[in-house]
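1. Sequence and predicted model, in that order:
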Amino acid sequence: MSWFNRVRNSLGFTDEKKSTEKDLWIKCSNCQEMLFVAEYEENLSVCPRCEHHGRIGADARLKLLLDEGFDLLPLPQVTEDPLKFKDSKRYTDRLKAARAKNPHDDAFVVGSGEIDGKPAVVGVQDFGFMGGSMGMAVGMAFCAGAERALRRKAAFVVVTAAGGARMQEGILSLMQMPRATVMTRRLKAAGLPYIVVLTDPTTGGVTASYAMLGDVQIAEPGALIGFAGQRVIQDTIREQLPEGFQRAEYLHKHGMVDMVVHRRDLKATLASVLDYMQPPKTGSKAA
């Protein structure tokens, strides 16, 4: 190593350059274009070249959909690691690692506020926390969000993103499917809108329960939505699947999704849907 390189490395120039490049650029996972991080985030984590919708965290999603001043519901307390599960790592270690990388203690976060002045409770599933997997904490948080909507007589909007049930909790994770389904029935009985926004990816037990039970089903462009994986389906039916199978546009074409909405238009679309679905307040001219 030359004298110049030794001096440069000792002053940290190389590390600073690597850090700067990492902070300034991001590669689109769809078109592989290198994008300025600032431009990408300003565009709501949507690629300005190919319109690919990247994944965003729960906090960013709540800020995108709810008006300022919304409240975060506390995450319900559940028994952690009820099965004392261990595969290549202990479940408790996996939870610690996930919490170290995320601002919240589990994969479902609920905000209570308004969407363009219309009362709403919004639950967001964060794929960044263990793939958004549905365990007891997610099920409890979903039910708590529905309860808040019932008390406020407000709409319940759920943004899904999950790989399915959390295997480390076994049957206890699968029990969240009927629990969440019961809460959607309670919302329906109360005449309150239950709206689902399907984002990439929404699969497994989440799709088989509350993700497909909305009064209105909205999906982001290109979102993967399904129960089993394409390879499993293809091997089972022994047929080639059509192009775009399990993507939002395919499901919309075949009647499984009501509309596909760009992220920049999502809040305005939800506000319009709520304006149509929510009953007018008692005493108003509309009433």
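-> Everything's here; your move.
2. drop to CA atoms for contacts and neighbour counts, all remaining ones
-> Fine.
3. after the host helix or strand of Thr199, next one along is what?
-> Per DSSP states H and E: Thr199 is located in strand 194-202. Sequence order places helix 204-207 as the next helix or strand after strand 194-202, per DSSP H and E.
4. Can you list the buried residues in that next one?
-> With burial defined by 16 or more other CA atoms under 10 Å, the residues of helix 204-207 counted as buried are 204-207.
5. Ok, stretch 225-241 next?
-> For stretch 225-241, burial by neighbour count (16+ other CA under 10 Å) applies to 225-227.
6. Check it against this one:
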Amino acid sequence: MNWITNYVRPKISSLLATREVPENLWIKCPETGEMVFHKDLEANQWVVPSSGFHMRIRARDRLKAFFDDGAFETIELPKVAVDPLKFRDSKRYVERLKEYKAKAEMDDAVLAARGSLEGVPVMAIVQDFAFMGGSLGMAAGEAIIKGFETAIAERRPVVLFAASGGARMQEGILSLMQLPRTTVAVEMLKEAGLPYMVVLTNPTAGGVSASYAMLGDVHIAEPGAVIGFAGARVIEQTIREKLPEGFQRAEYLMAHGMVDMVVHRHELRSTIANLLKLLTRQPAEALEEEAIAAEPVEAMGAEPAEAPESQAAG
């Protein structure tokens, strides 16, 4: 009886039991509706292989894909007051923060990390849309400013990956104050003579697009990213006109001069590395040597060669 109870019955129950399938085992492409195995998507930097649709990517995954050998060191970020306005909507702001911290495994929406990109020392600042839509609050603002200050102290260029719906409403005016504060940090970096590059990802909107996200030396956008201040529907209702096809998409903004280039996620590393090397003048000596070697003899001080008779006559 014990053998049947302890062995046979559990075996039968396990065979008949419904196995739970993880919700994120297969992910649907928003563009084509194709189901993609999450491991394949992760291995492809969260870009759908068939359609090329760029899914949102977590901050740490972004840093691993960006830095050499996936090695980076996050910097310690300042602590800020939690829920200074004692805000409450459907639930208390403190409770909402706890939920997102547990879910996103981050203290707030921004990570700042130092590392190298093809040998170039870089400070990367990444917004994570998974944490309250990447909204900009006091903690996120302090993280961005700390990243800039550390970059200035260590003489590193800054690459910022923007992904945000805008300012965080639960912090009111304290959130909006981060817009001028981060703008000042950008100006400090430029005064130090260090490059600042911005990668605009899907989406970059609200106050973020009206401050530090549009103050870079070079603006790169991922394909299909939505970039703008107000939403398309709000604009249409305000101006009472139909907006053009693809309005606020990365490709539309590049065609109208708001973005310098649209770059596939797989090519971001090499593109940014080449730009940083040019902006920091790292290859200048090598380029100068190549230019000298390629100069014609007469440019080096020798007598110019005589022109052919046909040219001299003319």
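-> On my side now, so go ahead. Fair warning: this is a prediction, and the values are worked out from it, not measured in the lab.
7. picking up where we left off before, the strand holding Thr199 of the first structure: average distance to aligned residues in the second structure?
-> Taken over the aligned residues, the distance from strand 194-202 of the first structure to the second structure averages 0.4 Å (mean CA distance after the TM-score superposition for the first structure).
8. Pull up the aligned stretch in the second structure for that strand.
-> Taking TM-score structural alignment as the measure, the second structure aligns residues 196-204 with strand 194-202 of the first structure.
9. Count the residues that sit near Phe37 of the second structure.
-> The number of residues packed near Phe37 of the second structure is 14, by other CA atoms under 10 Å.
10. Next up, the contacts around the closest residue in space to it that isn't next to it in sequence.
-> Nearest residue to Phe37 of the second structure, sequence neighbours excluded (CA to CA, 6 or more residues apart in numbering): Trp26, at 4.6 Å. If a contact means CA atoms under 8 Å, 6 or more residues apart in numbering, then Trp26 of the second structure has 35-38 as its contacts.
11. Next one: the corresponding residue of the second structure for Pro103 of the first structure from Gln45 of the second structure, what distance?
-> Per TM-score structural alignment, the equivalent position to Pro103 of the first structure in the second structure is Glu105. To Gln45 of the second structure, Glu105 of the second structure is 19 Å away according to CA to CA, to the nearest Å.
12. Name the helix or strand for Asp61 of the second structure, please.
-> With elements taken from DSSP H and E, the one containing Asp61 of the second structure is helix 59-66.
13. Counterpart of Leu241 of the first structure over in the second structure?
-> Under TM-score structural alignment, Leu241 of the first structure pairs with Leu243 in the second structure.
14. picking that back up, list the buried ones in the strand holding Thr199 of the first structure?
-> Buried residues in strand 194-202 of the first structure, defined by neighbour count with 16+ other CA under 10 Å: 194-202.
15. mind checking how far the match of Leu241 of the first structure is from Gly206 of the second structure?
-> Leu243 of the second structure sits 18 Å away from Gly206 of the second structure when distances are taken as CA to CA.
16. before we move on, what about Gln282 of the second structure?
-> In this view, Gln282 of the second structure and Gly206 of the second structure are 36 Å apart by CA to CA.
17. quick one, strands of the first structure?
-> Assigned by DSSP state E, the strands in the first structure fall at 25-27, 34-36, 71-72, 108-115, 118-125, 155-162, 194-202, 216-219, 259-260.
18. Nearest to Gly170 of the first structure, out of the ones you listed?
-> Gly170 of the first structure sits nearest to strand 155-162 of all the strands of the first structure, at 16.2 Å, using CA to CA.
19. in the second structure, what residues pair with the closest one?
-> Residue correspondence for strand 155-162 of the first structure in the second structure, counting by TM-score structural alignment: residues 157-164.
20. Can you tell me what sits against stretch 241-252 of the second structure?
-> Defining contact as CA under 8 Å, 6+ apart, one finds that stretch 241-252 of the second structure is touched by 221-228, 232, 236, 253, 259, 262.
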